[in-house]
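this is the structure alone, sequence omitted:
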């Protein structure tokens, strides 16, 4: 792990892990709330049982949080998961009119302020992904150049 990735990985990882752990103990009412918000934005989730949905969401958050905190998986894989998760949350924000001031106004309503932070998380995730991809591409290019030079000299 690169030192420059540490702040975003620790901050986001701890936040996401905590959120997932909290959802493990969600009661029926809380599960219905999580499910209702998600199904309102993503209708294909309507037929999923709220408790099942909440357990799956908790597992996803715990897995992503741990992946961000413990640098054992490839950076590109972690950054891709982080970006996809954050994009899903921003999609939910955008598709839930009550969270914004107006239909085409991206600014949060009072009810949306707590969810609007996901835009910042998506920016951090996308930055991490771009860095991971460009770093991986650069390393691959250096390896290919060395291999080509070695082949020419032999």
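Nice, I can see it. This is a predicted model, so every value here is computed, not measured. Residues are numbered from 1 along each chain as shown.

C-alpha from now on. contacts and neighbour counts both.
OK.

secondary structure element for the residue lying closest to residue 128 once chain neighbours are set aside?
In this structure, residue 128 finds its nearest non-sequential neighbour in residue 79, 6.0 Å apart by Cα to Cα, 6 or more residues apart in numbering. In this structure, residue 79 is located in helix 75-95 according to DSSP states H and E.

the residue nearest to residue 128 and residue 67: what is the separation?
As judged by Cα to Cα, to the nearest Å, residue 79 and residue 67 stand 9 Å apart.

residues of the next helix or strand after the helix holding residue 79 that come out buried?
Using DSSP H and E, the helix or strand that follows helix 75-95 in sequence is strand 100-102. Neighbour counts over strand 100-102 (16 or more other Cα atoms under 10 Å) mark residue 100 as buried.

list the helices and strands strand 100-102 packs on?
Packing partners of strand 100-102 (3 or more Cα pairs under 8 Å, 6 or more residues apart in numbering; DSSP states H and E): strand 105-108.

helix or strand next in line after the strand it packs on, which one?
Next element after strand 105-108 (DSSP H and E): helix 113-153.

if you count contacts, what does that following helix end up packed against?
Partner elements for helix 113-153 (3+ Cα pairs under 8 Å, 6+ apart): helix 75-95.

okay, one more to line up with it:
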């Protein structure tokens, strides 16, 4: 009976895990061989909100970002990884991207939470936050 219950949870999580996992895998693989200019652009953008990232070399930053995204994809796509762990990884990453949204000038309309055209690319990551939190809650309820 317990394995049947676990299967139901896994089936319910599958659309979330597959769609977000595929997104992370594509994003991580696309950054894997980033050229110098791309790596510098990624790092400079991130360092505007998170200055400690400016201490890394641009290529090192791009490799770490790529590896992190691929690791999150693996946590989502490998069914034996508990939902709460996969959800925590997605939640942490999306909190970081939303931090960029809130901390980078020009991402939001003046005096508002609404994104500018440039900010939409980060503001949309709020869906990842919701999915991550949902997986955490679902994973925690599996162990009740």
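Arrived safely. Keep in mind the model is a prediction, meaning the values are calculated, not measured.

by how much does the helix holding residue 79 of the first structure deviate from the second structure on average?
In the superposition against the second structure, helix 75-95 of the first structure averages 1.2 Å from its aligned positions (mean Cα distance after the TM-score superposition for the first structure).

so which helix or strand takes in the residue lying closest to residue 45 of the first structure once chain neighbours are set aside?
Closest residue to residue 45 of the first structure apart from its sequence neighbours, by Cα to Cα, 6+ apart: residue 39 at 4.9 Å. Here residue 39 of the first structure, judged by DSSP H and E, is contained in helix 28-41.

what sits against residue 22 of the first structure?
Residue 22 of the first structure is in contact with residue 58, counting by Cα atoms under 8 Å, 6 or more residues apart in numbering.

that one -> the second structure?
If you follow residue 22 of the first structure across to the second structure using TM-score structural alignment, you land on residue 30.

hang on, the earlier thing: show me what the residue nearest to residue 45 of the first structure aligns to in the second structure.
Match for residue 39 of the first structure (TM-score structural alignment): residue 47.

quick one: its match from residue 41 of the second structure, how far?
10 Å.

and what of residue 16 of the second structure?
30 Å.

these two: which is more packed in?
residue 16 (18 against 13; other Cα atoms under 10 Å).

I figured the more buried one was touching residue 131, is that so?
Yes. Using Cα atoms under 8 Å, residue 16 of the second structure is in contact with residue 131, at 6.9 Å.

residue 98 of the first structure corresponds to which position in the second structure?
When the second structure is aligned by TM-score structural alignment, residue 98 of the first structure is paired with residue 106.

who's in contact with that match?
Contact partners of residue 106 of the second structure, counting by Cα under 8 Å, 6+ apart, are 116, 118-119.

out of those residues, which ones does the first structure keep as well?
Retained in the first structure: 116, 118-119, out of these (criterion both residues aligned by TM-score structural alignment, their matches' Cα atoms under 8 Å).

give the buried subset of the residues you listed as a ChimeraX selection command.
Of these, the buried ones go into a single ChimeraX selection, burial set by 16+ other Cα under 10 Å:
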select :119
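
I'd like the distance between residue 48 of the second structure and residue 119 of the second structure.
Taking Cα to Cα, one finds residue 48 of the second structure at 14 Å from residue 119 of the second structure.

remind me, longest helix of the second structure?
In the second structure, taking DSSP state H as the definition, the longest helix is helix 2-32.

name the nearest residue to the counterpart of residue 71 of the second structure in the first structure, ignoring sequence neighbours.
Counting by TM-score structural alignment, residue 71 of the second structure corresponds to residue 63 in the first structure. Once flanking residues are discounted, residue 63 of the first structure sits nearest to residue 17: 7.5 Å by Cα to Cα, 6+ apart.

roughly how far apart are the one you found and residue 61 of the first structure?
For residue 17 of the first structure, the distance to residue 61 of the first structure - Cα to Cα - is 6 Å.

and residue 81 of the second structure, what's its match in the first structure?
Aligned partner of residue 81 of the second structure by TM-score structural alignment: residue 73.

ok, the nearest residue to that match once chain neighbours are set aside - how many residues close by?
Among residues not flanking residue 73 of the first structure along the chain, residue 67 sits closest, at 6.8 Å (Cα to Cα, 6+ apart). Counted by other Cα under 10 Å, the residues lying close to residue 67 of the first structure total 22.
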